[in-house]
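**Student:** the following comprises the amino acid sequence and a computationally predicted model.
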Amino acid sequence: MDIALLLKAAILGIVEGLTEFLPISSTGHLIILGDLLDYNDETSKVFKIVIQLAAILAVCWDYRERLTKMVIGLPGDAPSQRFAAMLFVGFLPAAVLGFMFHSTIKALLFNPITVATALIVGGFVILYVEKRAYHPRVNSVDEMRWPDALKVGFAQAVAMIPGTSRSGATIMGGMIFGLSRKTAAEFSFFLAIPTMFAATAYDLYKNWALLHASDLPVFAVGFIASFLAAMWAVKSFIRFISNHTFVVFAWYRIVFGVIVLLTAYTGAVSWSHP
């Protein structure tokens, strides 16, 4: 087995796990890093699906008590039914729009230049949201109503543009629509579960022919690295936002995006283009 390839798998897995639930775009980081590591062939498409699945499974594990309670309570427990309905409503916009435009977006926008531009724009959006007067009216996920979930769902759909960040769009959208910082983050985590499971299943279906037994060691390394990194990141993120704003993530996005664009403009890095 190629040790260099296993190392690339570990690096990409860690990056996916660390960035999936932060407002800095995991997909964008994977596109840019895949370009730098020269791991952007056909097999890498399935690999990225696998490590994204690992990240969402880490969230399922972290929130297993809440999720188990919801599933068990679905037949007759009103709060569980309402919570499941919120997730379904929030999931719908991305599901419908993703089904319609998924292939087109991947073909035209999945490149480092688009990602860098979206990172910068998203960074300024975060700065704008944080500068606004902030008076949340919804202070827990249980207080949300279906219009809140639907609005966050449309915000999530914007994240189909790589570099936007699914978590960033849902958290910032939630804050704009009146959710508290922690509520927006937690609903973003929960909403990621049906969204990413659906996206993973669809991508696996589309790329099934690319699966090969010889790639299992590489996939396993990436999966484990992503799972462990995501578990740490989710817990750390919730602790962080209890006492901090998202401004640091905004400036990270802007600086990172500018560096990518500068390296492209100067020719220091030969980034791929659509």
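**Tutor:** Alright, I've got the coordinates. Numbering: from 1, shown residues only.

**Student:** alpha carbons only for contacts and neighbour counts from here, please
**Tutor:** Noted.

**Student:** and stretch 208-215, how far apart are its ends?
**Tutor:** Using Cα to Cα, to the nearest Å, the end-to-end distance of stretch 208-215 comes to 13 Å.

**Student:** most residues in a single helix of the chain, which one?
**Tutor:** If you go by DSSP state H, the chain has its longest helix at helix 78-109.

**Student:** list the buried residues for it?
**Tutor:** 80, 82-84, 86-95, 98, 102, 109 (16 or more other Cα atoms under 10 Å).

**Student:** here comes the other one, which I'd like you to weigh against the first:
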Amino acid sequence: MSIWQAIILAIVEGITEFLPVSSTGHMIIASSFMGISHLEFTKMFTVNIQFGAILSVLVLYWKRFFQTTDFYFKLFVAFLPAAVIGFLLNDFIDALLENVWVVAISLLLGGIVLIFIDRIANDTREKVITFPTAFKIGFFQCIAMIPGVSRSASTIIGGMLNGLSRKQAAEFSFFLAVPTMAAAGGYKLLKTYDTIQKEDIQTLLIGNAVAFVVAMLAIKFFISFLTKYGFKVFGYYRIILGLVLLGLLASGYKLDVV
């Protein structure tokens, strides 16, 4: 993997990680088109640069992370379902990740849901997030274990269906990403860290730095756009992307998972 290929993947990660469009689907397309999806380093790189994206949330919302312990307990309660189910179904989830058809169909169906979610869950005023609400959102996050669903989309939709405003649901989704992505990324990194070569360190640092900056910009854009316009644009985009993926697969184009 060249430095420019690493930068492109990091940009894709930074843009898509917190938008409801599935970073998995975009990583598959970007890495396949660049011809690097088969490399073991690519798989490790796409996991590692998630830490740069996580850091963007901590920097943008650092004041929110200096709240009472109640804030952390609610994050833990929301994180718990994914931690338990992810551990129990780890092999099944890994098998799904090997199937690009699942990613394409998930993108398509998720796009349809996003088009209509604003009608189903009308935007409401912000309210206090209770422990039961946090727990329910945690179960919605588990749906994102199906590749192509999007962790951001599932948790935001879960929040809105439980009475949160678009902005409040999106921000809680960002906060929940910190323990979830750190745990998942940390676990995968422990399994692959011994494959990191000395010459790979510079590429990883650049990738994390780019993902960090781009993710910060994406979060700021997303909050503003979502508050004003809702989910429809993202829904149509997912449908188009899903159809493109299905078309490529049907035509015999080789798309490898990362």
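**Tutor:** Looks like it arrived, so ask away. Everything numeric here is computed off the predicted structure, so don't read it as measured data.

**Student:** after superposition, what's the TM-score, could you say?
**Tutor:** Laid over one another, the chains give 0.94 as their TM-score (TM-score structural alignment, normalised by the length of structure 2), with 257 aligned residues with a Cα RMSD of 1.7 Å.

**Student:** what residues in structure 2 pair up with the following helix or strand past the longest helix of structure 1?
**Tutor:** Using DSSP states H and E, the helix or strand that follows helix 78-109 of structure 1 in sequence is helix 112-131. The alignment of helix 112-131 of structure 1 onto structure 2 (TM-score structural alignment) spans residues 100-119.

**Student:** what residue in structure 1 is paired with residue 69 of structure 2?
**Tutor:** Under TM-score structural alignment, residue 69 of structure 2 pairs with residue 81 in structure 1.

**Student:** you'd agree its match is up against residue 67?
**Tutor:** No: with contact defined as Cα atoms under 8 Å, residue 81 of structure 1 and residue 67 do not form a contacting pair (11.7 Å).

**Student:** give me the element the corresponding residue of structure 2 for residue 58 of structure 1 is part of.
**Tutor:** Using TM-score structural alignment as the criterion, residue 58 of structure 1 maps onto residue 56 of structure 2. Taking DSSP H and E as the definition, residue 56 of structure 2 sits inside helix 50-60.

**Student:** run through the residues that contact residue 144 of structure 2.
**Tutor:** Going by Cα atoms under 8 Å, 6 or more residues apart in numbering, residue 144 of structure 2 touches 150-151, 154.

**Student:** correction: the previous question concerned residue 15 of structure 1.
**Tutor:** Residue 15 of structure 1 sits in contact with 26, 29-30, 226, 229, where contact means Cα under 8 Å, 6+ apart.

**Student:** show me these that map onto helices.
**Tutor:** Among the contacts of residue 15 of structure 1, the ones falling in helices (DSSP H) are 26, 29-30, 226, 229.

**Student:** by neighbours, which of those wins?
**Tutor:** Within those, neighbour counts (other Cα atoms under 10 Å) peak at residue 226, which reaches 32 neighbours.

**Student:** ok, and the closest non-adjacent residue to the aligned partner of residue 253 of structure 1 in structure 2?
**Tutor:** Under the alignment (TM-score structural alignment), residue 253 of structure 1 pairs with residue 238 in structure 2. Residue nearest to residue 238 of structure 2 in three dimensions, not counting chain neighbours: residue 111, with 4.8 Å by Cα to Cα, 6 or more residues apart in numbering.

**Student:** returning to that earlier point: compared with structure 1, how much does the helix holding residue 56 of structure 2 deviate?
**Tutor:** Compared with structure 1 after fitting, helix 50-60 of structure 2 deviates on average by 0.7 Å (mean Cα distance after the TM-score superposition for structure 1).

**Student:** which strands and helices sit next to that helix?
**Tutor:** Packed against helix 50-60 of structure 2, as judged by 3 or more Cα pairs under 8 Å, 6 or more residues apart in numbering; DSSP states H and E, are the following elements: helix 3-16, helix 166-192, helix 200-229.

**Student:** and the longest one, which stretch of structure 1?
**Tutor:** Alignment note (TM-score structural alignment): helix 200-229 of structure 2 is matched to residues 215-244 of structure 1.

**Student:** and what of stretch 150-167 of structure 2?
**Tutor:** Aligned using TM-score structural alignment, stretch 150-167 of structure 2 spans residues 165-182 in structure 1.

**Student:** quick one: map residue 18 of structure 1 onto structure 2.
**Tutor:** Match for residue 18 of structure 1 (TM-score structural alignment): residue 15.

**Student:** how close does its match sit to residue 153 of structure 2?
**Tutor:** Distance of residue 15 of structure 2 to residue 153 of structure 2, given as Cα to Cα: 14 Å.

**Student:** next: residue 83 of structure 2.
**Tutor:** Going from residue 83 of structure 2 to residue 153 of structure 2 by Cα to Cα gives 18 Å.

**Student:** then residue 79 of structure 2?
**Tutor:** According to Cα to Cα, residue 79 of structure 2 and residue 153 of structure 2 sit 16 Å apart.

**Student:** then residue 70 of structure 2?
**Tutor:** From residue 70 of structure 2 across to residue 153 of structure 2, the span is 25 Å (Cα to Cα).

**Student:** residues contacting the equivalent of residue 183 of structure 2 over in structure 1?
**Tutor:** Here residue 183 of structure 2 is matched to residue 198 in structure 1, going by TM-score structural alignment. Residue 198 of structure 1 is in contact with residue 95, counting by Cα under 8 Å, 6+ apart.

**Student:** one more: residue 71 of structure 2?
**Tutor:** Residue 71 of structure 2 makes contact with residue 65 under the criterion Cα under 8 Å, 6+ apart.

**Student:** rerun that using 10 Å as the cut-off
**Tutor:** The neighbourhood of residue 71 of structure 2, defined by Cα atoms under 10 Å, 6 or more residues apart in numbering, consists of 64-65, 129, 131, 175.

**Student:** can you select the buried ones among these for me in ChimeraX?
**Tutor:** Here is the ChimeraX selection string for the buried members of these, based on 16+ other Cα under 10 Å:
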select :129,131,175
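
**Student:** now, which of the contacts of residue 71 of structure 2 sits nearest residue 101 of structure 2?
**Tutor:** For the contacts of residue 71 of structure 2, the minimum distance to residue 101 of structure 2 (Cα to Cα) is 30.0 Å, reached by residue 175.

**Student:** my guess is that closest one meets residue 59, correct?
**Tutor:** No: the criterion here is Cα atoms under 10 Å, and residue 175 of structure 2 misses it with residue 59 at 11.4 Å.
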